[in-house]
Structure formats: structure tokens, C-alpha cells
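Novice: got a sequence here, can you build the structure:
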Amino acid sequence: MSISSQAATATTMAEAVVDLTAIAHNTAMLAETAGTAGLMAVVKADGFGHGAEEVARTALRHGATWLGVASAAEALALRARGLTAPILLWLYSPAETFEEVLEAGVDVSVGAVEALEALAGAAERTGTVANVHLKLDTGMSRGGAPAEEWAQLLAWSRKFAHAGLLHVRGLWSHLANAENPDDPGLHTQLREFELGRQAAIAAGLDPPIVHLANSAAALQLPQARYDLSRAGIALYGIEPVPGRRFGLRPAMTVRAQILLTKRVPAGTGVSYGPDFVTERETTLALVPLGFADGIPRQAAGRASMAVRGVRCPIAGRVSMDQVVLDVGDLPVRAGEYAVMFGPGDDGEPTADDWAGWADTNPHEILTGVGARVSRRYEQHATAPPPAESRR
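Specialist: Take a look at the predicted model:
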């Protein structure tokens, strides 16, 4: 049963169907795996292309306790839509003043003294205590304070906390390779994080929420779960550990109507170049999805879509707005659907397949689905009961 949909016109030719039952299933499974720890549903990048608001509401009903976003704009958009759950954001401009963020009750990740000072200033101006999560760089060399600056960050945090301007609610870091539990670098990060946590306690700070586990760690590294697991790609049904299956369900299916079919002889060139010439008499099908809609150009020559349950290769280059499929002798007609990717239950390609064809990861495939591909939401009777009814 369809429960909501993005506004669309009569000319909509392509859609991403988001199965909220799958989001509910994945959330419930991740929450159960987390045990006594909480679960953060990471809904940055418009919920990995699935729709941040819809994913957030579903996840919060089925076991998530926090929401995670990249930017202030993403956090404020969720608040504007009436979502009141705790939110953590972790990327912002050096010029960010934080007034709106604090007034909206959004927590902020901090990895530098300058950001602490900006938050303290915003707290004074708004009369609001800033909730911060101190981030330690344990080895990714991205955000967070490096080990040599950690003591200084802790000292300034304690100073501003004593002044009543901020509350150190969390302490966190991010793992570079939680997919491989035998990776020496992973164990170094785990050790560095624990040392940083102990240093915070010794400095008089004992944040109530310590979090380290991403999707892969949440599923296979109990020692990384602490008080909160952060589920990103797993929330959307992509298995985060190569070679392992935890029972996640992919939530997105991208499909488009076939606009035109034509029977062509052997030796027919297709698309630019042409890079592709038919080897036999065949039927070609025109599909209104191109690189502006999220089809990676580098996947040409390897990628396929499913038509009538049969995988049909993309013939020739990917254009901005369209691709051509070689459907062989299938009796395909205009108006039928070609499936770019889905769960794979009916033999269609998956986001993992496309990631392999494009030499990237499924995250890029999901977030690359363009805005002109309308989103439609479905929920089925097999969804798990809401979290409160399971307790």
C-alpha cells in the first residue's frame, strides 16, 4: 500500500520506490543488535537519497533513538518538519554562529577549540546551553581533534561547562575499517578511543553518551557499541561487511518507463561514437534515465537493467537523460518498466551490482539518484511493530 509520495506531474517517467517496511525491518534489527545501547539513524544526504523525513519517522518508530546529519541545514529542516528526537550534526562552516542550531535543540560535534568558543558565544547570546559531542581523531585524519590536541580540547570544554555555557553530552570517533575485524589499524583505533575516553574522565568530564560504532561495527564489533551505535548504510539495507549477510533488506527500487522500442538489424550503431554496434538483429529500448539521474557513465559496457525479469545490457554510452537497452527478442512494448536496481528478489540488479560496475560503493549509487527521479513511499503489512510495542 502506498502511504505517501513526492509531488509529481503527469509527465513523470522515472521513480525511486522506497519500501519503508524495509527501513522498519533494518532499524528493528539494528536496535536489537545494539542491545542496551541506543541507535542513531543517520539520515544525512536526504536519507542517503531515500528521503530524510520519511526515513527518520520510520526509524524512530522502530527503535532508533537519535538522528544523525551532516549539516545545520539538514538538522533544521528536520526540526521544521516537526521531528523532536535528539539530533547530532558534525559538519559546519568556520563562520557558523550556531544560534539557530542551539535554539532548535540540536547537538553539535566539536573537534577544535575554535568551535567550542563559537558555541560558547552562541550559548551566551541565546541563553541556551550548548550540547556538544567531543570528537577524537583516532586515525582517519578527517574531523576530530588529533591526540596531541585532545587534552587542550578537554580543558576548554571543562572551562565552558563550568561557566554553564555547554554540556559535554557525548564523546565519539569514526572507524576507518570496521569491515575487517582483524585489521591492525582497527584495533589501534579502538585502543586510541578508549585512551581518549579515559583522559576525558580524568579531566573531570564523563559524557553520558559514548559512541564509536558505524554500521559494520554495530553488527560485528560489540566492543565498539558503547552507549550508541550509528547506522548509516545498513539502515537502507546495504550489507556493510563484504561476504557477510546479516538479513538487511534493501529499501530502494529505481525504475523507469520504456519510452520507445525499435527493431534494428545487425551492424546498427547505438548512442554516441558509436561505441556499441549490434552484432545481430535485436530490439532496442529507450529508457529515460541518464547520468543526470544517477547512472554512472563509467558503468557503460558492464551495466544492465531488468525488463520482464531479464537483465538487459546497456547498449552504448550513457547520455545525460537516457540510455538504450539491448532487449534482444523480448516482446517489449513502450510503457513497460525497466528496473535500474532493487532488492534483487526478482533477479534485477542491486545497488551493490551497480557499485561494482562503476568501481564505487553503494553509498554513491543511492545518493546519486537525482532529484528529478520522483520518490514514492510504500509500506506493507509485514513491517515489524513499533519499538514501544516490542518492549
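Novice: from here on, just use CA atoms for contacts and neighbour counts.
Specialist: Noted.
Novice: was I right about residue 354 contacting residue 366?
Specialist: No: with contact defined as C-alpha atoms under 8 Å, residue 354 and residue 366 do not form a contacting pair (9.9 Å).
Novice: and the strands in the stretch 51-200 of the chain?
Specialist: Applying DSSP state E, counting those that start in this stretch to the stretch 51-200 of the chain gives strands spanning 66-69, 87-89, 107-110, 130-135, 166-172.
Novice: second chain to compare with the first, below:
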Amino acid sequence: MTPRPFREARIDLGAIAHNVRELKRQLGDTLVMVVVKSSGYGHGAVPVARTAVENGADWLGVVAISEALELRSAGVTAPVLAWLHDPEASFDAAIAGDIDIGVSYVEQLERVAAASGTASVQLKVDTGLGRNGAADSEWPEFFARAVEHERAGLIRVRGLWSHLANSGEAEDLEQIAAFERAIGLAKSAGLHPEILHIAATAGALRVPRSRFDLVRIGLGTYGLSPFDDATSAELGLRPALELSAAVASVKGMPANSGVSYGYDYRTAADTSLALVPLGYADGVPRHATNRGPVSINGRTYRVAGRVAMDQFVVDVGDDDVKVGDRAILIGDPATGVPSAEDWARASDTINYEIVTRLGGRIERTYLP
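Specialist: Have a look, this model is predicted:
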């Protein structure tokens, strides 16, 4: 048997394939963009992108042009949208790479139009999230300038899009109404975008009116739930990531021994302490001190004491834990191990942050 890496994020591409197929089944005829930004939510952009496209993804989504170019360099030819740009960015490489450029304001549109070649753009409008995207007061000028540049052959307006705040049904419907108003204004100005989209995973699953021509599936691709009231399994999804490390040392300690910095934990009795070589430099949240769950040999323990930069300690009592045993932090809860949601609760954060913060020392391996 090939030894497993000391620190490992094991990615089940079969789970990714299942999730893409299952989400497409649930969402019907709408096109699906699988979002692989931030290194595929920590899972690896290129392997996830390839698997997603092989299993029916129509589009891929990233934030940075550099992320899109990484996909192109790896031979991924599917349509890609990149949408958050340095104000001084050059768009030439994106145009040459047949990458759709998300455009959020008039000055940015002018820079894209001035780049070399005809850019395929998707105009973003702010319908209430308050982040990037043209404000409604800017829509008339935004659309008018896009029409001028399109007629001059400098750009092609392929899409119009926005983003839901997911703050409740009433607010979602208000945003959808605003988006529909933006669509009407764009068409009245002379634009004919072929792709309209506003929904990510949460909106796509819970607000059918938000689906339009395309939905952007990020978190769901990786088998994680965007909802507090529904698990991955209840959504028909399988978590794709298992984070683990080999136990680096085990030693006996007497009762009332202080553990890790500040002695925030003291042993209640004579015990054994197992050292796990993952810390906040690897993305393990320091906020999970004394709370983060860890499974070793089928039993779940809690982090004992503060999470340090490179390691943390687990109090395993008199259980038979040895150097080299696997300590599993995150996996599929259906197998009896902690989930990304468990770590999110232990760290007062969300599952998105838990998986995307995993650091570079962790070796990623892939199961077909």
C-alpha cells in the first residue's frame, strides 16, 4: 500500500461528478456554471473543472483572469467567466484566451473595449448586494456605452448578471425584480445578451424564479450545503474533501498538565496526548481551540488547548492511539467523521471558509 502523505487533502472526484449530475438533475433545463475560484474552493481548480465539464457543466466560473488562464494552460476549453479585476489590469490575455470578462462599471468597460481584439463581456449590475456591479443610477450610461462599443466591434455583450444576497425570500424577490428591470433597460438600449444569471447554489435550489438562463454552482459542487436547515445528504450531495494527517507523536502526561500555549487546557487525569501536525498556517482555525472535532481510529475527540501555527494536541485518554494513525478533521459525516460544518460551528464561521482556507503544505491527492 502506498503511504499516505503526512498532511493530506484527499479529493473524491467521483463525489464531484455525482454532485454536478445531481444538481443538473434538480435544476432542469437551465445551464450550469461550476465555480472553481479560489483553487476550486480548496479542492483544486483544474481537476474539479475537468470533472465538472465531463459530467455536464456548461460553463466554469472564476474570480481572477489568472485563474481562467490556469484552466486554459491545462487544456480546459469550456467557456469561462472571470469577474473581479485589478483597476489597472490588461485584458489582452483574457481576450486571446477566449475568456468572458465580467464588467462592473463604465470605466472598466472602456478599458476592456480598448484592449486588443473583440472582448466577450458579461455586464454585472448591482441589484442589492452592494458589492461589485453597476449601481442602478449608472445603468443607462453603462448600457449605452456597451451598445456603442458592440456596434463598433470592440466587444460582444454575451451576458448580463447579478448576485443574490440570500437574506430572505422577500429580499431575493426584490433583487430578482430589480434584475428584470435591468434586463428591460438593457434590451431597450439595444443589447441582446444571450445569458442572464443571478443565482448561486442557494438561490438556484430554493428560488426557482432566480434561475433564468444559467445558475452558478459553487459550494454545492463540492458536496457542501449553503443552508443552515438542510444537510448535504438531504440535498442529495456528497462531500468531496477529506482532510487528515498522520499522528506525529503520542506521549503520556499526568493529571493537571497544561497543554499548548497559555494552558487553556489541563488534563483531567493521567492521559495520553496525540500531536496532529496541522495548524493555523495550514488553515486550521485557531478559533477552534478546545472545540474542533478530530476522528482517530473511529472515535471523535476535541482539540485540547490552543491550535498553534503548525500543530495541535488531542487528549486521547487511555485509547490505543499510535504514531502514524490517521487523524481525520473533515470528511463525509455519513462515514462517521467530522464535517466541514462541524468545524465551522467550532470556529464560529461558515463551511465555505473552512475548505477554502486550507494551506499549501497540505498535499492534495485525487480519487477517481
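Novice: now do the longest helix along structure 1: distance to the chain's middle.
Specialist: Longest helix in structure 1, counting residues (DSSP state H): helix 184-202. Distance of helix 184-202 of structure 1 from its chain centroid, counting by C-alpha atoms, centre = their mean, to the nearest Å, is 26 Å.
Novice: with stretch 31-50 of structure 1 instead?
Specialist: When distances are taken as C-alpha atoms, centre = their mean, stretch 31-50 of structure 1 is centred 9 Å away from the chain's centroid.
Novice: can you give me the helices in the stretch 51-200 of structure 1?
Specialist: Along the stretch 51-200 of structure 1, the segments classed as helices by DSSP state H, counting those that start in this stretch run 52-61, 72-80, 99-103, 113-126, 147-162, 184-202.
Novice: which of the ones you listed sits most buried?
Specialist: helix 52-61 (a mean of 22; mean count of other C-alpha atoms under 10 Å).
Novice: where in structure 2 does that helix fall?
Specialist: Taken onto structure 2 by TM-score structural alignment, helix 52-61 of structure 1 occupies residues 45-54 there.
Novice: same check on stretch 70-82 of structure 1?
Specialist: Alignment note (TM-score structural alignment): stretch 70-82 of structure 1 is matched to residues 63-75 of structure 2.
Novice: please list the outside residues in contact with the matching stretch.
Specialist: Counting contacts by C-alpha atoms under 8 Å, 6 or more residues apart in numbering, the residues outside stretch 63-75 of structure 2 that touch it are 37-39, 45-46, 49, 62, 77, 80-85, 94, 97, 99.
Novice: skipping its backbone neighbours, what lies nearest the residue nearest to the spatial centre of structure 2 in space?
Specialist: For structure 2, the residue whose C-alpha lies nearest the mean C-alpha position (C-alpha atoms, centre = their mean) is residue 41; its distance is 3.4 Å. Distance criterion C-alpha to C-alpha, 6 or more residues apart in numbering; nearest residue to residue 41 of structure 2, sequence neighbours excluded, is residue 356 at 4.8 Å.
Novice: alignment lookup: the one you found to structure 1.
Specialist: Matched to structure 1 by TM-score structural alignment, residue 356 of structure 2 sits across from residue 367.
Novice: isn't that match right next to residue 45, touching?
Specialist: Yes: judged on C-alpha under 8 Å, residue 367 of structure 1 makes contact with residue 45 at a distance of 6.8 Å.
Novice: how near is the residue of structure 1 most remote from its centre to residue 374 of structure 1?
Specialist: Taking C-alpha atoms, centre = their mean, the residue of structure 1 most remote from its mean C-alpha position is residue 265, at 43.7 Å. With distances taken as C-alpha to C-alpha, to the nearest Å, residue 265 of structure 1 is found 35 Å from residue 374 of structure 1.
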